[in-house]
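Undergrad: everything below, folded, please.
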Amino acid sequence: MATAARKAPAKSRSDGKSAGLSAPKPVDFTKDEELDAYRRMLLIRRFEEKAGQLYGMGFIGGFCHLYIGQEAVVTGMKMALIDGDQMITAYRDHGHMLAMELSPRGVMAELTGRRGGLSRGKGGSMHMFSKEKHFYGGHGIVGAQVSLGTGLAFANRYRGNNNVTLTYFGDGAANQGQVYESFNMASLWKLPVIYIIENNRYAMGTSVSRSSAETDFSHRGDSFKIPGIQVDGMDVRAVKAAGDLATEWCRDGKGPLILEMQTYRYRGHSMSDPAKYRSKEEVQKMRSERDPIEQVKARLLDKKWADEDELKTVDKEVRDIVADAAEFAQNDAEPDPSELWTDIVL
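TA: As a prediction, this is how the structure comes out:
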């Protein structure tokens, strides 16, 4: 059923605006896919919880933006990729790294500024990179990664390969001028880029309704003839279905596509944000009714594909991985001062 939905053609109106696409029906996961999604999302959740603890203990300095609540977005999209597809994002990036299978030790050690970190302790929470895993950052400048992701897609088109670039940004960054310059270029040259807007509703602390004249972010590409889809970003199956549609669209040479992932962050914008702009009741309602991990857990139990003891075992295995990463990150050596003079273009 999902395959049929993916092949629905996009139509353009005579005024030049894209008529858009309909969101495909969430895919039906197999037992193995449900378990894999559960494990992957749980790793991100437990990792971020531990990162929050280490920040509070003083092991992590600078900025630290947690991904708790948004795990289904990167997990579902990763399931739609093939080898060589790229990912680039902003500074809420730990979950994206783990989804791209970067080492938990390497990510955590970078958070604590140690030699074993993915940027050798020099980038911190917001600036990590792995060419080997096709992960191109972690970027601290709001919206900058959108232009860079568009450039990655241009390189793919120039080389004539079959790869697609996932370019993530938030509802706040969606108002940046360089985003629209990138849209124009991507549409003009039909670049294989998927613009994924992670709409977690509050940007740095201002609700979408107060900061954006157009609150349906799937329409942000209309004037550039880029179709868009609104996706339930709290349901990993819906994300996977949208990811399948979008990657097929790009690989078929149809140009860019926008996916607005309607998601939610449980914590503040960063660790220093008390998030007083929303009620505790609102957050609790999302946790109790829409949590992406609990949705998968409920399906596994309902279908008798796993029992409570089996899922507890998965949780323990994930916690052990995170504990190992934290232990490594707290005890690894700090970078040698000579590292100050490496990776510098004069």
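
Undergrad: C-alpha from now on. contacts and neighbour counts both.
TA: Noted.

Undergrad: where do the helices sit along this structure?
TA: 2-6, 31-56, 71-78, 94-99, 104-111, 144-159, 177-188, 208-211, 236-251, 280-290, 292-302, 308-331 (DSSP state H).

Undergrad: next, the structure of the following sequence, for comparison with the previous one:
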Amino acid sequence: MASQLLRRAGKLINVSASATKNLASSLAPISQANRSFASAAEDTNPITIEIAVPYKAHKCEPPSLLATTTPQELVQFFKTMFLMRRMEIAADSLYKSKFIRGFCHLYDGQEAVCVGMEAALTKTDCIVTAYRDHCIHLGRGGTVKEIMSELMGRKDGCSLGKGGSMHMYKKENNFYGGNGIVGAQTPLGAGLAFAQKYSKVEGVTLAMYGDGAANQGQLFEAMNIAALWDLPVIFVCENNHYGMGTAEWRSAKSPEYYRRGDYVPGLKVDGMDALAVKQAVKYAKEYALTKGAFVLEMDTYRYHGHSMSDPGSTYRTRDEISGVRQERDPIERIRKLLLAKEIVTVADLKNMEKEAKKEVDDAVAQAKESPQPDPSELLSHIYVKGLGTEVFGPDRKEFTAVLP
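TA: Have a look, this model is predicted:
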């Protein structure tokens, strides 16, 4: 068909027969590649992949090292992780250009934890995390525009421009933040799991924290009550090995965080492998729904510093960072898998990358056009209206008010 159309076109514009033939042959592989990619993106035939790094288990049997996936899922993993990476790189640039102010903690390097986790969950399951939350929000169904707008303090942000980098939420999809107090999200996660059990909801809560928060007392209190009441909560330690800037071996007598729950079973997972994460979360969810609390330690790595004020190279070498990028990068793993299984071509991957870059660029442009919140919004979303709650100054005799 393509060659017939080109021959007709050749007559109209006086193209030679040989040129027409050459043009037709050059277009044929492109058309075939597009059809191949379209079918791969919709292909749900199961594929079995062997997980490279074995799990380490505490008080439980480890899950199988054979993970089941599909071409469609692997394509989606690549798309989502690359989009996350581009979004965080854009946030870095915007921060340095002073479009983003205040705190900003980037997630690049840790994308496999988020996408692997979501692959094993539904939106009935709850997630609560710390301040490194941009990609978690995206994984829960948020948009790049919402995130960029929030980072820049604009009205179209997911928290209406009033939360910033550390306070992103998507309640309709059971994402409860984005919490700025280190470790405070872990007892909140136990509380969400209690609500699920009390309401007889068939779901679990993932309470995410970093190795820097893993030594806090409130985490162990939350684990204790969760184990005592068999709450469906999974405590997920994203161990990127440096906390705010202190190596784990300097801050923890026992950096085996998957064992730190003692009486709570746990797994150590290669957090740079999306399929390993998916398999582990699926296993932990099944356990938590029937037996209660579970601990997952995700062995991951952040490429940026702790926050934008941290260059990230004073407590580790640049060679170490580049070494992880070359050997363990989560996006490159999926890229190699897609090519090895001949699911997509190099050209397909480049097209996906271009689409992700355009989506981020468009979102940044739209976010910059979004207005800032009205000053009156400073006083909204603080209290529930209509309760007639009384508030007092330091001396009740001097100041008393009833909130509207």
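
Undergrad: TM-score of the superposition?
TA: The TM-score (TM-score structural alignment, normalised by the length of the first structure) is 0.93; 330 aligned residues with a CA RMSD of 1.6 Å.

Undergrad: quick one: closest of the helices of the first structure to Phe169 of the first structure.
TA: Closest to Phe169 of the first structure of the helices of the first structure is helix 144-159 (CA to CA; 7.2 Å).

Undergrad: how much does that closest one stray from the second structure?
TA: Compared with the second structure after the fit, helix 144-159 of the first structure shows a mean deviation of 0.4 Å (mean CA distance after the TM-score superposition for the first structure).

Undergrad: could you export the helices of the first structure as a markdown table, including distance to Asn200 of the first structure and mean neighbour count?
TA: Listed next are these as a markdown table, based on distance: least, CA to CA, whole Å; neighbours: other CA atoms under 10 Å:
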| stretch | distance to Asn200 of the first structure | mean neighbour count |
| --- | --- | --- |
| helix 2-6 | 25 | 16 |
| helix 31-56 | 16 | 20 |
| helix 71-78 | 11 | 27 |
| helix 94-99 | 15 | 25 |
| helix 104-111 | 23 | 27 |
| helix 144-159 | 18 | 21 |
| helix 177-188 | 18 | 18 |
| helix 208-211 | 9 | 13 |
| helix 236-251 | 15 | 25 |
| helix 280-290 | 12 | 13 |
| helix 292-302 | 14 | 17 |
| helix 308-331 | 25 | 16 |
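
Undergrad: out of those, which is closest to Asp171 of the first structure?
TA: Of the helices of the first structure, nearest to Asp171 of the first structure by CA to CA is helix 208-211, at 7.3 Å.

Undergrad: just tell me the aligned range of that closest one in the second structure.
TA: Helix 208-211 of the first structure corresponds to residues 248-251 in the second structure, going by TM-score structural alignment.

Undergrad: let me see the contact set for Ser165 of the second structure.
TA: Residues in contact with Ser165 of the second structure (CA atoms under 8 Å, 6 or more residues apart in numbering) are 103-105, 131-134, 150-151.

Undergrad: what residues does the match of helix 208-211 of the first structure touch?
TA: 211-212, 241-242, 255.

Undergrad: do that again at 7 Å, thanks
TA: 241-242, 255 (CA atoms under 7 Å, 6 or more residues apart in numbering).

Undergrad: looking at those residues, which are in strands?
TA: Among the contacts of stretch 248-251 of the second structure, no residue falls in strands (DSSP state E).

Undergrad: neighbour-wise, give me the winner out of those residues.
TA: Highest neighbour count within these, by other CA atoms under 10 Å: Tyr242, with 22 neighbours.

Undergrad: pretty sure Val204 of the second structure contacts Asp125?
TA: Yes - here Val204 of the second structure reaches Asp125: they are 5.0 Å apart, a contact under CA atoms under 7 Å.
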